[in-house]
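K.L.:
Build me a structure from this.
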Amino acid sequence: MEVAPAETERAAVAERLLTSSLRTSYDPTVEIDWDAPHAPGGYWLPPHRSSLYGTSLWEQLSQEQRVELTKHEVASAASAAYTIANRLVHPDVYAAVGIPPAVGRATARANPHWRATLRWSAARVHANLADVGLVAGPGRLLWARAGLI
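P.N.:
Have a look, this model is predicted:
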């Protein structure tokens, strides 16, 4: 019996999705030691991934405030991921360390380190979508115009 072209195409897309997912998947239940205590005074993400890293606001923060900011940024990102939102920082992460949210957001938007972090994050999503042929033509142009690729 001959397989219909639509079935063959669906099988090919499913295979590409599975291959891409296996290559880029991250399983926090396996890759994170959840029983290990957090190191006191340790950053919650690499400092250069913080939205304010490399700015004058970053320089004005104490070491304790920088660590606290990264903690709130990680919590913000986890919350956004949980609600299937994009990976934008919630304004209250800045208020948590005494920075007016509008000032923090404006500084982060102008910060080349933060823009690089957003591009770094988007690159993984884009790679998955591109691998399965879902980002091409006008769609790719939108990603580029947004500065994500």
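
K.L.:
can we go C-alpha only for contacts and neighbour counts from here?
P.N.:
Noted.

K.L.:
any idea which helix or strand carries the residue positioned nearest the centre of the chain?
P.N.:
Central residue of the chain (Cα atoms, centre = their mean): residue 121, 3.9 Å from the mean position. Per DSSP states H and E, residue 121 falls inside helix 112-131.

K.L.:
And for residue 23?
P.N.:
Going by DSSP H and E, residue 23 is part of helix 5-24.

K.L.:
Can you list the buried residues in that helix?
P.N.:
For helix 5-24, a neighbour-count test (16 or more other Cα atoms under 10 Å) marks 16, 17, 20 as buried.

K.L.:
Stretch 58-73 too?
P.N.:
58, 61, 65, 66, 67, 68, 69, 70, 71, 72, 73.

K.L.:
mind putting those residues in JSON lines, secondary structure included?
P.N.:
Putting the buried residues of stretch 58-73 into JSON lines (DSSP: H, G, I helix; E, B strand; the rest coil) gives the following:
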{"residue": "58", "secondary structure": "helix"}
{"residue": "61", "secondary structure": "coil"}
{"residue": "65", "secondary structure": "helix"}
{"residue": "66", "secondary structure": "helix"}
{"residue": "67", "secondary structure": "helix"}
{"residue": "68", "secondary structure": "helix"}
{"residue": "69", "secondary structure": "helix"}
{"residue": "70", "secondary structure": "helix"}
{"residue": "71", "secondary structure": "helix"}
{"residue": "72", "secondary structure": "helix"}
{"residue": "73", "secondary structure": "helix"}
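
K.L.:
What lies in contact with the helix holding residue 121?
P.N.:
With contact meaning Cα atoms under 8 Å, 6 or more residues apart in numbering, helix 112-131 is reached by 16-17, 20-21, 24, 48-54, 87, 108-109, 135-136, 147-149.

K.L.:
to compare against the first, here's another:
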Amino acid sequence: MVLSDRSPTATRLLRSSASHSYDPEVEIDWDAPLLPDAFFAPEHRSSLYGTPLWDGLTPEQRRTLTKHEVASIASLGVWFETILMQLLLREYYRQDPTAPHAQYALTEVADECRHSVMFGRMIEKLGCPVYRVGAFDNGLGKWIAATATGPRMYAAILIAEEILDSLQREAAADESLQPLVRMVSRIHVIEEARHVRYAREELARQVRAAGRSRLAHDRIIIARAAYLTGRRLISPEVYRSVGIDPRVGARAARENPYFRETMRWAGEKVVAFLKDLDLIGGPGMALWRRSGLL
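P.N.:
Prediction:
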């Protein structure tokens, strides 16, 4: 990857932010009713698609399941974005506030504030609960937010952002889906493209600056972030919405070849990028395999 100087890249991203940023309060018609017969995600992306459990659901239950799966993904998105905002603010605290790189970090925080509000409003509009991570992962998230720097910081960000980006690009282009989901996806995809560019370039710089022992430790943290994203993108609790025991549903999803292919497809770009930077390997490989992203 050819890296340009930080400042010109940040300046371009600042200009793009000024020209292509959206206010979800204005751009989305939050009062519009949901369509009664439209799915919330493509059927073939549902975690149970193609399983006997899916075959046993009515069309209405299948739509309900995709609605709760979208809410689960949005809930994890809010959780990751809250951590990201803390990371960026810690980075900004040490930087020159007149530098374009520092100013873009604040601009991204502003974007993520709007995205988190947008995801929260969508979850409320869908009538779904907020699907939160467990106590261990919540504690891990707090630790990362307070301490993460360098490669593990930007790699963890990219894993979450790029998997969500793949799913939302497909959803934004699918005219059969709920207009609300398509519009939320479209806004997020457009603005996240800048964030991915920023994180990819910064991650490559951080890897070049890090020592061998630092990268060995960071690979384990990155693998844990991949495991969390892959295994908790769809909370087991979503299956209660259609009368399926969460343990039964989660097991079926993990063993479902269609959903395993979806996870590999969603993660293929970021996995390839992290492999190129030698950030996948060592003791963390077991977590990567269990994540479903390889």
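
K.L.:
Next, the TM-score between them, please.
P.N.:
Superposed pair, TM-score by TM-score structural alignment, normalised by the length of the first structure: 0.68. Supporting alignment: 127 aligned residues with a Cα RMSD of 3.4 Å.

K.L.:
Please convert the buried residues of helix 5-24 of the first structure to CSV, extending it with distance to residue 31 of the first structure.
P.N.:
Output for the buried residues of helix 5-24 of the first structure, formatted as CSV (distance: Cα to Cα, whole Å):
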residue, distance to residue 31 of the first structure
16, 24
17, 22
20, 19
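
K.L.:
what distance separates the following helix or strand past the helix holding residue 121 of the first structure from the centre of its chain?
P.N.:
Remark: after helix 112-131 of the first structure, the chain's next helix or strand is helix 138-145, criterion DSSP H and E. Distance of helix 138-145 of the first structure from its chain centroid, counting by Cα atoms, centre = their mean, to the nearest Å, is 18 Å.

K.L.:
Next: stretch 196-206 of the second structure.
P.N.:
Chain-centre distance of stretch 196-206 of the second structure: 16 Å, with Cα atoms, centre = their mean.

K.L.:
and it, which residues are buried?
P.N.:
Here stretch 196-206 of the second structure shows 196, 198, 199, 200, 201, 202, 203, 204, 206 as buried, counting by 16+ other Cα under 10 Å.

K.L.:
What lines up with the fifth one in the first structure?
P.N.:
In the first structure, no residue is paired with residue 201 of the second structure according to TM-score structural alignment.

K.L.:
Against residue 50 of the second structure, how distant is residue 201 of the second structure?
P.N.:
39 Å (Cα to Cα, to the nearest Å).

K.L.:
Disregarding residues adjacent in the polypeptide, which is nearest to residue 42 of the first structure?
P.N.:
Excluding the flanking residues, the one nearest residue 42 of the first structure by Cα to Cα, 6 or more residues apart in numbering is residue 67, at 6.6 Å.

K.L.:
does residue 253 of the second structure really touch residue 47, like I thought?
P.N.:
Yes: look at residue 253 of the second structure against residue 47 with Cα atoms under 8 Å: they come within range, at 5.2 Å.

K.L.:
more neighbours, the two?
P.N.:
Taking other Cα atoms under 10 Å, residue 253 of the second structure and residue 47 do not tie; residue 47 has more neighbours (27 against 23).

K.L.:
residues contacting the aligned residue in the first structure for that one?
P.N.:
In the first structure, the residue matched to residue 47 of the second structure (TM-score structural alignment) is residue 51. Applying Cα under 8 Å, 6+ apart, we find residue 51 of the first structure in contact with 89, 108, 111, 113, 114.

K.L.:
For residue 100 of the second structure, see how far away the equivalent of the fourth one over in the second structure is.
P.N.:
This points to residue 113 of the first structure. Mapped onto the second structure by TM-score structural alignment, residue 113 of the first structure lines up with residue 258. To residue 100 of the second structure, residue 258 of the second structure is 44 Å away according to Cα to Cα.

K.L.:
Kindly report the same for residue 6 of the second structure.
P.N.:
8 Å.

K.L.:
Please, where are all the strands along the stretch 101-250 of the second structure?
P.N.:
In order along the chain, the stretch 101-250 of the second structure carries no strands (DSSP state E, counting those that start in this stretch).

K.L.:
List the buried residues in stretch 181-193 of the second structure.
P.N.:
Here stretch 181-193 of the second structure shows 181, 182, 183, 184, 185, 186, 187, 188, 189, 190, 191, 192 as buried, counting by 16+ other Cα under 10 Å.

K.L.:
Check whether the second one really touches residue 167, as I assumed.
P.N.:
No: look at residue 182 of the second structure against residue 167 with Cα under 8 Å: they stay out of range, at 11.0 Å.

K.L.:
show me where the stretch 101-250 of the second structure has helices.
P.N.:
135-147, 150-173, 179-209, 212-232, 246-255 (DSSP state H, counting those that start in this stretch).

K.L.:
Kindly compare burial across these and name the winner.
P.N.:
The highest average neighbour count among the helices of the stretch 101-250 of the second structure, using mean count of other Cα atoms under 10 Å, belongs to helix 150-173 at a mean of 22.

K.L.:
Noted, bye for now.
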